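> quick one, fold the following:
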Amino acid sequence: MSQEPQEERRALVVEDDDDVRALIEFTLSTQGFVVQAVDSGLAGIEAVRTFDPDLITLDVGLPGIDGIETCRRIREFADAYIIMITARDDEIDRLLGLETGADDYLSKPFSVRELKARVNALFRRPRRGVGAVASQQPVAVPDHEVLEHGRLRVDVDGRRAFNGTLELALTRTEFDLLAELMRTPARVWTREALLRSVWGTDWASDTHLVEVHIGNLRRKLEGDSGEGRHIRTVRGVGYRMESVDS
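Okay, the predicted model is just below:
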């Protein structure tokens, strides 16, 4: 019996450093991607429209419009996985705080092994459609896996989350974190366990990613007040869902 051909995966590398660009191109090609590379943000936006990649690696320090603005523009029309690449560790907080729409972050210098691990982890996660926005209208939820906790409701298969009748505009990572916490609301999740479950990685140095994403998720669930009303920090351990009747 002949096997059906696997669907071709495409990757776009947006990087102005020749050496880094060549390294990423080579690494992704060894993972089976058809790779295209450009050296500026504007060229990257145009390439997304014409090349339709499944994965984008996007340098923060691009000439012209930087990687943050490039990411914002790409997210208006494309749902490719995006890995932001930064030259400084302390930029990660700023990137996450700006909610660029990226799915993961890498700091230079990075190893080929780490890049491959992060790409593999991303492709184990479902992609969310473009243009998710908040809605004040009640929305019927299809009859499939739905998680409920107090006023929170997560339609796992439809990739939609609600606080009462308000639909939440969550990033992929925020959605995955909320769903994981709500599946076992009494469990205290360590940061390392969330890294393995949501990011698919065991990189201990990345636990700070969990903290920042949890902070962003809390703000979307609760606004500037009421921190901890939905997600409780268990000091010295990690996080769990707050008791409904508390």
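> could you use CA atoms for every contact and neighbour count after this?
OK.
> and the longest helix belonging to the chain, what's buried?
Looking across the chain with DSSP state H, the single longest helix is helix 207-222. Under the neighbour-count criterion of 16 or more other C-alpha atoms under 10 Å, helix 207-222 has 207, 209-210, 212-218, 221 buried.
> one more to line up against the first:
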Amino acid sequence: MLKVNATVYLREFLIVCHLGGGVPLLKALVIDDEVSVRSLLRNCLETDGFSVLEAATENEALDIAARTDLSVITLDLYLAEGDGLSIARRIRGRSNVPIIMVTGRDDPIDRVVGLELGADDYITKPFHVREFLARVHSVLRRSLPSQPQSELSTGDAANGGAMQFDGLTLLLDQFELIGRQGERCGLTTADFTLLMVFLENPKQVLSREQLLKKVAGLEWEPTDRSIDNRVARLRKKIERDPDHPQLIKTVRGIGYLFAWATASLVNMSDLDLNT
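This next block holds a predicted model:
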């Protein structure tokens, strides 16, 4: 079974990238109409080494997101000028940047809708700075490629690798999926994370609670169907026939099972990608 250590790989990946110069590697966009909240999050993120941009309205947020290579976005759901869910939908339509939803209401419906739109995590106000940073680090770990300790070395962090299964190729350093005909399948960060969970746990039945915890760090509730929606979205990208899935099997009353026994780990130099 493939074993990975995303935390170790993230640290190695960032070290390799930082060797290139003194420009901040990670850029964050804080979207909130409260000046005090933006200031708090800016100070928090800058202390942690981020370069931080701010937006108070939907138009400002979409403009910055369109012209900036961002590492993470924090997004207030309820803006005076704009709708957080609309912003998330439009950003996710063109980018896989991790999005953390921030709201003053702990509403399960908001959480489910946000996750279904492709948000990677959800946090309610008020929150502790340490909890916020932990959530940011968590989505960054999930958005960067996981790395098998036994087969890829520290130096490979800059070169990346790939995993192949059922005619598909998953590019670990780009979190992109190459289809059976050589097409790029457009994985979101949430898609990539869910697929990695399945690849790390082949032939194992995973409950909805386990999947939601691994993918989003959230507790599952019986009425929460967000993980089912994520699985359905991923099936459309990896199954030969999504209506009759052979890779991600439903285990009634429990959850899901990834039926492919072993994914092959290959070096990027060994791939012939005509894309």
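> the longest helix of the first structure - contacts with which helices or strands?
Applying 3 or more C-alpha pairs under 8 Å, 6 or more residues apart in numbering; DSSP states H and E, we find helix 207-222 of the first structure packed against helix 91-97, helix 172-183, helix 191-194.
> still on that earlier bit, redo the buried residues of helix 207-222 of the first structure as TSV? Include distance to residue 176 of the first structure.
Output for these, formatted as TSV (distance: C-alpha to C-alpha, whole Å):
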residue	distance to residue 176 of the first structure
207	16
209	14
210	11
212	14
213	11
214	11
215	14
216	13
217	10
218	14
221	14
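> out of the residues you listed, who's nearest residue 92 of the first structure?
residue 209 (8.3 Å; C-alpha to C-alpha).
> which residues in the stretch 51-200 of the second structure form helices?
With helices called from DSSP state H, counting those that start in this stretch, the stretch 51-200 of the second structure shows them at 58-67, 84-92, 108-116, 129-143, 189-200.
> give me the buried positions along the first one.
What it means is helix 58-67 of the second structure. 58, 61-62, 65.
> need the counterpart of residue 83 of the second structure in the first structure.
Using TM-score structural alignment, the partner of residue 83 of the second structure in the first structure is residue 66.
> contact partners for the nearest residue to its match once chain neighbours are set aside?
Nearest residue to residue 66 of the first structure in three dimensions, chain neighbours excluded: residue 60, at 5.8 Å (C-alpha to C-alpha, 6 or more residues apart in numbering). By C-alpha atoms under 8 Å, 6 or more residues apart in numbering, the contact list for residue 60 of the first structure reads 66-68, 84-87.
> give me the buried entries from these.
66-68, 84-86.
> possible to save those residues as a markdown table with distance to residue 4 of the first structure?
Output for these, formatted as a markdown table (distance: C-alpha to C-alpha, whole Å):
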| residue | distance to residue 4 of the first structure |
| --- | --- |
| 66 | 41 |
| 67 | 38 |
| 68 | 39 |
| 84 | 33 |
| 85 | 35 |
| 86 | 39 |
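> ok, so of those residues, who is nearest residue 190 of the first structure?
Among those, residue 84 lies closest to residue 190 of the first structure (C-alpha to C-alpha), at 25.0 Å.
> can you pull the contacts of the residue mapped onto that closest one from the second structure?
Superposed on the second structure with TM-score structural alignment, residue 84 of the first structure falls opposite residue 101. Shown in contact with residue 101 of the second structure (C-alpha under 8 Å, 6+ apart): 74-77, 114, 119-123.
> who touches the residue nearest the centre of the first structure in this structure?
By C-alpha atoms, centre = their mean, the first structure has its centre lying nearest to residue 103, at 2.6 Å. Counting by C-alpha under 8 Å, 6+ apart, residue 103 of the first structure touches 81-84, 122, 172-173.
> quickly name whichever of the buried residues of helix 58-67 of the second structure is closest to residue 51 of the second structure.
Of all these, residue 51 of the second structure sits closest to residue 65, with 14.0 Å by C-alpha to C-alpha.
> show me what the residue nearest to the centre of the first structure aligns to in the second structure.
Taking TM-score structural alignment, the alignment pairs residue 103 of the first structure with residue 120 from the second structure.
> now its match. Nearest residue, chain neighbours left out?
Closest residue in space to residue 120 of the second structure, ignoring its immediate chain neighbours: residue 99 at 5.4 Å, by C-alpha to C-alpha, 6+ apart.
> I figured the one you found hits residue 70, correct?
No. Using C-alpha atoms under 8 Å as the test, residue 99 of the second structure is too far from residue 70 to be in contact (10.2 Å).
> between the two, which is the more surrounded one?
Neighbours per residue, other C-alpha atoms under 10 Å: of residue 99 of the second structure and residue 70, the larger number sits with residue 99, 28 against 21.
> so who does the more buried one touch?
Residues in contact with residue 99 of the second structure, defined by C-alpha under 8 Å, 6+ apart, are 72-75, 88, 118-121.
> rerun at 6 Å
Contacts for residue 99 of the second structure (C-alpha atoms under 6 Å, 6 or more residues apart in numbering) come out as 72-74, 119-120.
> cool, residue 242 of the second structure as well?
Here residue 242 of the second structure is in contact with 235-236 (C-alpha under 6 Å, 6+ apart).
> cool, residue 211 of the second structure as well?
No residues are in contact with residue 211 of the second structure under the rule C-alpha under 6 Å, 6+ apart.
> and the residue nearest to residue 121 of the second structure when sequence neighbours are not counted, how many neighbours?
With sequence-adjacent residues excluded and distances taken as C-alpha to C-alpha, 6+ apart, residue 121 of the second structure is closest to residue 100, at 4.8 Å. Per other C-alpha under 10 Å, the neighbour tally for residue 100 of the second structure reads 25.
> what's the answer for residue 173 of the first structure, then?
Using other C-alpha under 10 Å, residue 173 of the first structure is surrounded by 20 other residues.
> also residue 77 of the first structure?
Other residues near residue 77 of the first structure number 14, with proximity taken as other C-alpha under 10 Å.
> how far away is it from residue 45 of the first structure?
Note on residue 77 of the first structure: its distance to residue 45 of the first structure, by C-alpha to C-alpha, to the nearest Å, is 10 Å.
> run a quick neighbour tally on the closest residue to residue 190 of the first structure other than its chain neighbours.
Spatially, and ignoring its direct neighbours in sequence, residue 190 of the first structure is nearest to residue 238 (4.3 Å; C-alpha to C-alpha, 6+ apart). For residue 238 of the first structure, the tally of surrounding residues (other C-alpha under 10 Å) stands at 18.
> I appreciate the help and will end here.
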